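Asks: generate a structure from the sequence data that follows.
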Amino acid sequence: MRLLNFLPTLFLLIALPAGADALRCGEYRSTDGGMALVFTTSNTGYRHNDISEPEPLWVDRSAARTRLVMLDDGVAESIRISADGQRIEDDVVVVYTLRQPRACAIEPSAMDGSCRAAGSHCIAQLPTASPGQAKRACNEGVGAGCSTLLRQLRDAVTTVGSDDIGPARFERPPVCREHTPGHDTAACEALTDDALAAAMQRVGERLQREDEDTLDSRLTAAARDHLQQLCLQHRSGRFCVEVAEQQLIALEPALAVQALQVVCDAGRVSACERTAPLRELGADLRLVPLLQVPCGRYQADGGSLDTLTFDDAGRARVDTQDVRALLLDGTLHIRHDNGADYVLGLLANGDLLGLDAFTGYQRYRRRPGAPQFCRERPARR
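Replies: The predicted structure is shown next:
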């Protein structure tokens, strides 16, 4: 009889994978209730709050510390799981408590050489990934892989349809290969830490270069179309925001809004706030060349720069400053003390659209009946 009582527990232990911890499927909530970790299987899930889209994640148990691999951001964060599976604590001391346990869904096995099988080491390899690796990670639903592919297209590392894509496999170091004789969690922990730190350093260096170089170079139409389709297919939040930015740089607001709407549909409130005023435009959501400096007052709905006023001398009032407004390649550039220009385009209905990093997606409306232009001759560089 005692053996019969023990059998269910024995079968449960047999069913658990090697190295399994007490992590439960279901929803864990942070102490303040603002953040949730939801695990749909023992190895997959997402993190979310009430104002943003869910962030998909994988669980990596190959090293001494369990890590959450955040697929959109391309980072791996270590966590601590209580022995009873009721609490999770991350590195920034956010404590999550199991609120709604659920049955685990069936999870397919990870394919050898896939980003999923490599876990944290896939994320660590993405900053230096080959085009083949970036494409594979992206096709597996890793948003950071899609973002890597975007950077490679932008930096001319690869082209759409190129056969020269390099290796398309991700590998763990031998000591990090679970269920093998050489698996060593302590040695794997040291290697994983080093690999992730090196990856973060490369990302930091790249971001610094991008800040210095100001990324205004436009992708080819073929590259943008390819990336747009990847956004619509994989619906990755951060990646779709990046695609939308590229479409805005290319002066394609309708495509930018389409990509950003993916993020809105996933639950990011700020994306919805940006797309709503622009979707109202319908067929007028397109830019036409600006041939003269606008006239009068233009008002946006919210934003830190919500009012622009133009006079008949080709100047614009920004906050309390009167600055020069110049036309360049059919767009309006407003010089200010912060360095980079505010850049605005003319929408087909006569409104202005913010195109730079500061005013991007802002729709500036003029008063009904007000003249659109003050002067006959444009102010040029």
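Asks: C-alpha from now on. contacts and neighbour counts both.
Replies: OK.
Asks: secondary structure class for the residue nearest the centre of the chain?
Replies: With distances taken as C-alpha atoms, centre = their mean, Arg238 lies nearest the centre of the chain, 1.1 Å away. Secondary structure assignment for Arg238 (DSSP: H, G, I helix; E, B strand; the rest coil): helix.
Asks: the one 3 residues further on now?
Replies: Assigned with three-state DSSP, Val241 falls in the helix class.
Asks: tell me which residues touch it, please.
Replies: Ala259, Leu260, Val263 (C-alpha atoms under 8 Å, 6 or more residues apart in numbering).
Asks: quick check: the gap between it and Val263.
Replies: As judged by C-alpha to C-alpha, to the nearest Å, Val241 and Val263 stand 7 Å apart.
Asks: sequence B follows; please return its structure for comparison with A:
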Amino acid sequence: MSHSFRTRLLALLAALLLPTLPAMAATPLACGTYQAVDGGARFIVESTHQAVRIYDGQPPTRYLIRQQDQTLHAADLSNGFSADYTLSADGKRIGGLLGDYVLESTARCNASPTAPANSCRADIDGCMDSAYSATPVQLKQWCQEDLPFACERLLSSYVEQARTGQPSNLPEPDLAEPAVCREGTPAFDEAACRAAAREVLGLALAKAMAGTLAGGPAPALPAVQLDEVLQLCRRHPDAGFCGKVADAHLDAGRYPGAREALQQACAAGGEERTCRRAQVLAAVDVADLAAVAATALPCGDYAASSGLMDALSFADQGLVSMSGNSVLRARLEGGAVRIRHDKGGDFVLQPLASGQLLGVDEWNRYALYQRTGGATHCSAPVAYAETPLQQDCPAGTDPQACCAAGKLQGCNTLGHRKALAGDWAGAAPYYQTLCRAGVRAGCENLRSVYEHTGDEDIPGKLLALCKQDGTGRHVACDLYETTDWAMLGMGARRMQAVEPAAADDAPAQAGNRTSHRK
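Replies: Here you go, the predicted model:
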């Protein structure tokens, strides 16, 4: 995406969100502190070319700035984009995408270093525009110019490469500059370009949202890349970049590196949560931060000062009581302790040489669990027999015919259709078919039927499936034992009391509330 097109996008966004100030001749921007009219943010102009935005509880954001008449051009070095802001005639007010700021106090301007020719700083807008097509070598060079956006882009390119197995240095196709925006060409049309900018802006926002919602564990980066980004964090500490370096080391099981990067992030102005995490890990010796492959589940009580779960009690057969009296099931997998939760994923705890458990999942990241007592002997967990859900009913195939032929994917699809239409009772037989076959997702969605309908037959159906198996290893046994049926029943009754006559609206509402396991 070219600089001119990016500028149009940001100008469009600013025009939609914020008013502009009257056009008048402006005096030079004064160095000092500008206070936000709304909120507690401060925009501190340090020199004629440098500024920083500070907001309590957030890392500082640094800018390269330049003034031309009444316009202040600000390049965000932390996030990698630039935009124009409007100055008042007296130079005491800044308005634009940042919000409105008023000069609170002046200060002496610092000297502005001269950017070397051919450096990223010398052409900061062009450099930012080409960040997504830059090679790792270029990004590392720009990072060494103390530009956090280049450091973060280098790390994200490594993560993308680890996910796909291919280098990620190509421009994003859906953000390519439209022909109508290429100035100096026959196709250029200012009005059409603005319309195209609106469309591209919508695509970009949709892509960002999709990226936020997309999941999956982050891949472990190669040691050479982890060493490289940690070294860059040491030499060019930035709260955002170093925080991401810490996460990369945590995902790779390199906990001493994660601890060091967290400390760098905190020292560089990291938010309170980052500093708390750094403090927790700083209390553990480096040698004790080594991961130890678990050969048995923990037994007894554990507590942590952070994380979603502040207290855990491990008992017989892998049952785990959480704070709030929820009961889940733990298992060993890959040398870690995994606790399956009701959102289709796991809480993951890694045993350390210190005897503590380190939270490495998104919910309990960096939480450090210390044994506090409780039981000293627990019976071994049950290995439940689970049947994978085969993808045996391709798109375009009649799911009813698939289900009738014994293809479970078709039954699953029919259950989802019923549930998304608000007919949870109608979905139950299809989910029960899957559960009977040992498909965990079927049993979980059968539990969801109870959550929405309060059908008292559901717990009995799961218990009956468990007993029919005769081994105690059917996945229905696990779901029956780890579900708080009384709590779910209360929730179903409250839902029915609040929406006693919502049958006509049920399809849309149920569809918005439900997250089915595929």
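Asks: for Gln100 of structure 1, state which of the contacts of Val241 of structure 1 is nearest.
Replies: Val263 (26.2 Å; C-alpha to C-alpha).
Asks: now for the residue nearest to the centre of structure 1: what does it line up with in structure 2?
Replies: Using TM-score structural alignment, the equivalent of Arg238 of structure 1 in structure 2 is Gly240.
Asks: how close does Gln246 of structure 1 sit to Asn338 of structure 1?
Replies: Distance from Gln246 of structure 1 to Asn338 of structure 1, by C-alpha to C-alpha: 23 Å.
Asks: quick check: buried residues in the strand or helix carrying Leu12 of structure 1?
Replies: Using DSSP states H and E, Leu12 of structure 1 falls within helix 2-15. Going by neighbour count (16 or more other C-alpha atoms under 10 Å), nothing in helix 2-15 of structure 1 comes out as buried.
Asks: show me what it is packed up against.
Replies: Contacting helix 2-15 of structure 1 under the criterion 3 or more C-alpha pairs under 8 Å, 6 or more residues apart in numbering; DSSP states H and E is no other helix or strand.
Asks: what's the first helix or strand after that helix?
Replies: Assignment by DSSP H and E places the next element after helix 2-15 of structure 1 at strand 26-30.
Asks: how about the helix or strand following that following strand, aligned to which bit of structure 2?
Replies: Heading C-terminal from strand 26-30 of structure 1, the first helix or strand you meet, by DSSP H and E, is strand 36-39. Strand 36-39 of structure 1 corresponds to residues 42-45 in structure 2, going by TM-score structural alignment.
Asks: residues in contact with the matching stretch?
Replies: 30-36, 51-55, 101, 109.
Asks: list buried residues within those residues.
Replies: Ala30, Cys31, Gly32, Thr33, Tyr34, Gln35, Ala36, Ala51, Val52, Arg53, Ile54, Tyr101.
Asks: pull the most distant pair out of these.
Replies: Ala30 and Ile54 (17.6 Å).
Asks: which secondary structure state is assigned to Tyr96 of structure 1?
Replies: strand.
Asks: please enumerate the strands of the stretch 51-200 of structure 1.
Replies: Assigned by DSSP state E, counting those that start in this stretch, the stretch 51-200 of structure 1 shows strands spanning 55-60, 66-70, 75-81, 87-90, 95-101.
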